[in-house]
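Asker: sequence and predicted structure, then a few things I'm wondering about:
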Amino acid sequence: MKRKILAYNFEFSETLDRLRDRFDVEIFERINPKTDPAFLHALKTAEGIVGLALPVDKELLDMAPNLKIVSNNSTGFNNLSIDEMNKRGIMGTNTPGVLEDTTADAIFGILLAAARRIPELDQFVKTGKWKQHLTRKEYAIDVHHKTLGIIGMGKIGSLIAKRGHFGFDMDVLYYNRTRNLEAEEKYNAVYSSFDTLLMESDFVCLMTPLTPETENIMGEREFKMMKKSAIFVNGSRGKTVDEKALIEALRTNEIHGAALDVFQIEPVRADHPLLQFPNVVTTPHVGSSTHETELKMAKLAVENLEAGLTGKRPKNLVNPEVLD
């Protein structure tokens, strides 16, 4: 009898076929894991879960007595209640080292889009408003030779710095828990205090992981410290930003604009105030969403799952203490 695996929001047929050869796989997409009866029933016998953004908390774990591993198809794993999983001896894995360049492309892309007003001016053309030479009210702002401030100089932050430094001759400031000497050497990045970065940057790019320390790291005080000509870019997690404070900063012209790939609640509702500003570029958490990168992540998620279920140490174990 094959061991039961649940695939949650995991839509890659190439990797699912590989799993089906060895396991009994049940697929669940776009369901509420708190209430879906088929999912709740399947949890009772599941030994592994692979997928994206499933809230793995005490409530779910109490219903999954046979669970041995949860393989996240993402770099982040804040959806996993690690303490609860450790109590039960359940492994958790993620898929790092795959999406960094792709995400850096996307975040620098929305930075460019906000600065050059690309979505707004795209609609300007498509709705027939382009009838004469542009006037000052349609002008955008330059990116080259400006100052890029990066909060969180990890792998993705470093690659954003690379794009800014080599592609646009930007000066790079960064704030991080520890100094990134490699980024300083390669991209002339300058280690800065948090407040100095906010005050001196033309683009403030937030790339921190979500932790208790970084939740709402950008709030009313921080937006007021930014230049009125600056653009705020969030490629981290929605809860790193106080959205009410951001809305107020945009409403009162405390900052020039914003580019957001993440929101506190996703999918963002259609009537969300942030969607009403023409100077805010929004994308639906697309950082890693290319065919090539998502397939690489899916394959790695499956490899982690298979290792955990066959007595091997998964390559990307996020709670190694569970093996002690």
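Answerer: Perfect, I can see it now. Remember, it's a predicted structure, so these values are computed and weren't measured experimentally.

Asker: only C-alpha atoms for contact and neighbour calcs from this point on.
Answerer: Will do.

Asker: just the element for Ile110, please.
Answerer: helix 100-115 (DSSP states H and E).

Asker: quick check: next helix or strand after that helix?
Answerer: helix 118-126.

Asker: buried ones in that following helix, by neighbour count?
Answerer: 119-121 (16 or more other C-alpha atoms under 10 Å).

Asker: any idea which of those residues is closest to Leu148?
Answerer: Taking C-alpha to C-alpha as the measure, Leu148 lies nearest Pro119 of the buried residues of helix 118-126, at 21.4 Å.

Asker: you'd agree that closest one is up against Leu112?
Answerer: No. Counting by C-alpha atoms under 8 Å, Pro119 sits too far from Leu112 to count as a contact (10.5 Å).

Asker: of the buried residues of helix 118-126, closest to Val204?
Answerer: Distances from Val204 to the buried residues of helix 118-126, taken by C-alpha to C-alpha, are shortest for Pro119, at 19.9 Å.

Asker: residues contacting that closest one?
Answerer: Pro119 makes contact with 113, 281, according to C-alpha atoms under 8 Å, 6 or more residues apart in numbering.

Asker: which parts of the stretch 1-150 of the chain are strands?
Answerer: Taking DSSP state E, counting those that start in this stretch, the strands of the stretch 1-150 of the chain run over residues 4-8, 24-28, 46-51, 69-72, 91-93, 147-151.

Asker: now render those strands as TSV, adding mean neighbour count and distance to Leu246.
Answerer: Supplementary listing: those in TSV, determined by neighbours: other C-alpha atoms under 10 Å; distance: least, C-alpha to C-alpha, whole Å:
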stretch	mean neighbour count	distance to Leu246
strand 4-8	22	33
strand 24-28	17	35
strand 46-51	24	32
strand 69-72	28	30
strand 91-93	28	33
strand 147-151	27	16
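
Asker: mind putting these in a markdown table, distance to Leu173 included?
Answerer: Supplementary listing: the strands of the stretch 1-150 of the chain in a markdown table, determined by distance: least, C-alpha to C-alpha, whole Å:
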| stretch | distance to Leu173 |
| --- | --- |
| strand 4-8 | 39 |
| strand 24-28 | 44 |
| strand 46-51 | 36 |
| strand 69-72 | 32 |
| strand 91-93 | 32 |
| strand 147-151 | 5 |
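
Asker: which one of these lies closest to Glu303?
Answerer: So among the strands of the stretch 1-150 of the chain, strand 69-72 is nearest, using C-alpha to C-alpha, at 9.1 Å.

Asker: the structure to be compared is supplied as follows:
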Amino acid sequence: MEEALARGHEVTTFNRGRSGADVPGVEAVRGDRESPADLERLAEGRKWDYVVDTSGYVPRVVGASARALTGHAGTYAFISTISALAGFPAEPAGDDAELWPCPPDAGPEDGNYGVLKAGCERAVEQGFDGDVLIVQPGIILGPYEDVARLPWWLTRIARGGKVLAPGEPDEPLQFVDARDLAIFTLDQAERGGNGRFVVTGPVGQTTYGEWLEACKDATGSDAEFVWVDSEFLIEQGAGAFVELPLWGGPPSAENIHFWTVPTDRAQAAGLRIRPVAETVRDTWAWLREIPEQERNFGKRSTHGIAPEKEEAILAAWAARSA
């Protein structure tokens, strides 16, 4: 929204108004996208150049929105996910990779996150009579992240001391800053863009070690990283991705392509990715304004290993190394 307003657009938001505050300068319409009456009230008497749908997770719900907004907007931009690609990360990702099989009228009980997102894409393509832009981002980080991956690492590293660093420091990472995702999506929508784009950082963007060092630099911490073997972490019951954010576990055939996602089409269309250090620094600048005890991020605060478990794993690793 901030990016659209900065470009001089007139912005309408549609949400239930139960969390967060409205951004100054927008027309805020209250409603539930699962309510036909609310969708009808949203569309009545209004027209937009384009719609950006950032919160569609159930195909039949997304389809209803697409049909309600047909004739009221020129372009429907849907923020999907790279997880909608069938077989990924065991199989390579790509702009034209096959989607998971999921019908456009599926309900929440008909699949997991990635499968349902594939159905949402079909719901937009079949339900909206106009230009359709599908954006499939990888990992999204940056200021205001409410999943608490980068915020958890920043908070933990800022405390200092011995920090459990999972796997190997040269393991690759790819992600997109939410602001770069917004810029790219608006650029394409303004052009009346059609098509599908995988959007994340370039292959070789950074490594786990470089990323954690950027967190240490941003926070000014005296943290000491203790790199612990992935297989040992599994033996100790450490949870990939959730307990140790963005650590995918030991390399295997099931996750071999997770950090080697090509973005050729998006780059050719103008995707620009800011430096990793900038994303980390700006996220810390936002986060440090929030007292640590209040960094709970609502219902999505499950990321991060418990201090006592981290200490136990570090002690076991030290004993094994000795």
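Answerer: Everything's here; your move. On a predicted model such as this, the values are computed, not experimentally measured, just so you know.

Asker: got a TM-score for the two of them?
Answerer: Remark: TM-score between the superposed chains equals 0.32 [TM-score structural alignment, normalised by the length of the second structure]; 140 aligned residues with a C-alpha RMSD of 4.9 Å.

Asker: of all the strands of the stretch 1-150 of the first structure, which lies closest to Ile82 of the first structure?
Answerer: When those are compared by C-alpha to C-alpha, strand 91-93 sits nearest Ile82 of the first structure, at 7.7 Å.

Asker: and the closest one, what other elements does it pack with?
Answerer: Applying 3 or more C-alpha pairs under 8 Å, 6 or more residues apart in numbering; DSSP states H and E, one finds that strand 91-93 of the first structure contacts strand 69-72, helix 82-88, helix 291-309.

Asker: please, where are all the helices along the stretch 101-250 of the second structure?
Answerer: 113-127, 150-159, 178-190, 208-219, 230-235 (DSSP state H, counting those that start in this stretch).

Asker: got the buried residues for the longest one?
Answerer: This points to helix 113-127 of the second structure. 114-125, 127.

Asker: the shortest one now?
Answerer: Judged by neighbour count (16+ other C-alpha under 10 Å), helix 230-235 of the second structure contains these buried residues: 230, 232-233.

Asker: other SSEs contacting the helix or strand just after it?
Answerer: Sequence-wise, the next helix or strand downstream of helix 230-235 of the second structure (DSSP H and E) is helix 264-268. Identification of packing neighbours for helix 264-268 of the second structure by 3+ C-alpha pairs under 8 Å, 6+ apart yields strand 195-199.

Asker: show me what the strand it packs on is packed up against.
Answerer: Short answer (3+ C-alpha pairs under 8 Å, 6+ apart): strand 195-199 of the second structure packs on strand 131-137, helix 264-268.

Asker: what angle do that strand and helix 178-190 make?
Answerer: Here strand 195-199 of the second structure runs at an angle of 170 degrees relative to helix 178-190 (axes from the mean of the first three to the mean of the last three C-alpha atoms, to 10 degrees).

Asker: strand 195-199 of the second structure to helix 113-127, inter-axis angle?
Answerer: Put simply, strand 195-199 of the second structure runs at 150 degrees to helix 113-127, going by the same axes, to 10 degrees.

Asker: what does the helix or strand containing Ala319 of the second structure rub up against?
Answerer: Per DSSP H and E: Ala319 of the second structure is located in helix 307-321. The contact list for helix 307-321 of the second structure (C-alpha under 8 Å, 6+ apart) reads 164, 226, 228, 232-233, 236.

Asker: picking that back up, may I see the buried residues of the helix holding Ile110 of the first structure?
Answerer: Buried residues in helix 100-115 of the first structure (16+ other C-alpha under 10 Å): 100-108, 110-115.

Asker: quick check: of these, which lies closest to Val172 of the first structure?
Answerer: Phe108 (13.4 Å).

Asker: and the closest one, how far from Tyr191 of the first structure?
Answerer: The gap separating Phe108 of the first structure from Tyr191 of the first structure is 20 Å, by C-alpha to C-alpha, to the nearest Å.

Asker: circling back to that earlier point, can you add distance to Asp171 of the first structure and give the helices and strands packed on strand 91-93 of the first structure back as TSV?
Answerer: Output for those, formatted as TSV (distance: least, C-alpha to C-alpha, whole Å):
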stretch	distance to Asp171 of the first structure
strand 69-72	36
helix 82-88	39
helix 291-309	29
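
Asker: just the ones you listed: most buried one?
Answerer: strand 69-72 (a mean of 28; mean count of other C-alpha atoms under 10 Å).

Asker: check which helices and strands it sits against.
Answerer: strand 46-51, strand 91-93, helix 291-309.

Asker: my guess is Val280 of the second structure contacts Ala218. True?
Answerer: Yes. In this structure, Val280 of the second structure is within contact of Ala218 by C-alpha under 8 Å, at 6.9 Å.

Asker: and those two? Which one has more around it.
Answerer: Val280 (25 against 20; other C-alpha atoms under 10 Å).

Asker: contacting residues for that one?
Answerer: By C-alpha under 8 Å, 6+ apart, the residues touching Val280 of the second structure are 142, 150, 214-215, 218.

Asker: which of those residues lies closest to Val276 of the second structure?
Answerer: Nearest to Val276 of the second structure, judged by C-alpha to C-alpha, of the contacts of Val280 of the second structure is Ala214 at 7.7 Å.

Asker: give me the number of residues near the spatially closest residue to Arg156 of the second structure that is not a sequence neighbour?
Answerer: Nearest in space to Arg156 of the second structure, with sequence neighbours left out and distances taken as C-alpha to C-alpha, 6 or more residues apart in numbering, is Val163 at 7.8 Å. Per other C-alpha under 10 Å, the neighbour tally for Val163 of the second structure reads 19.
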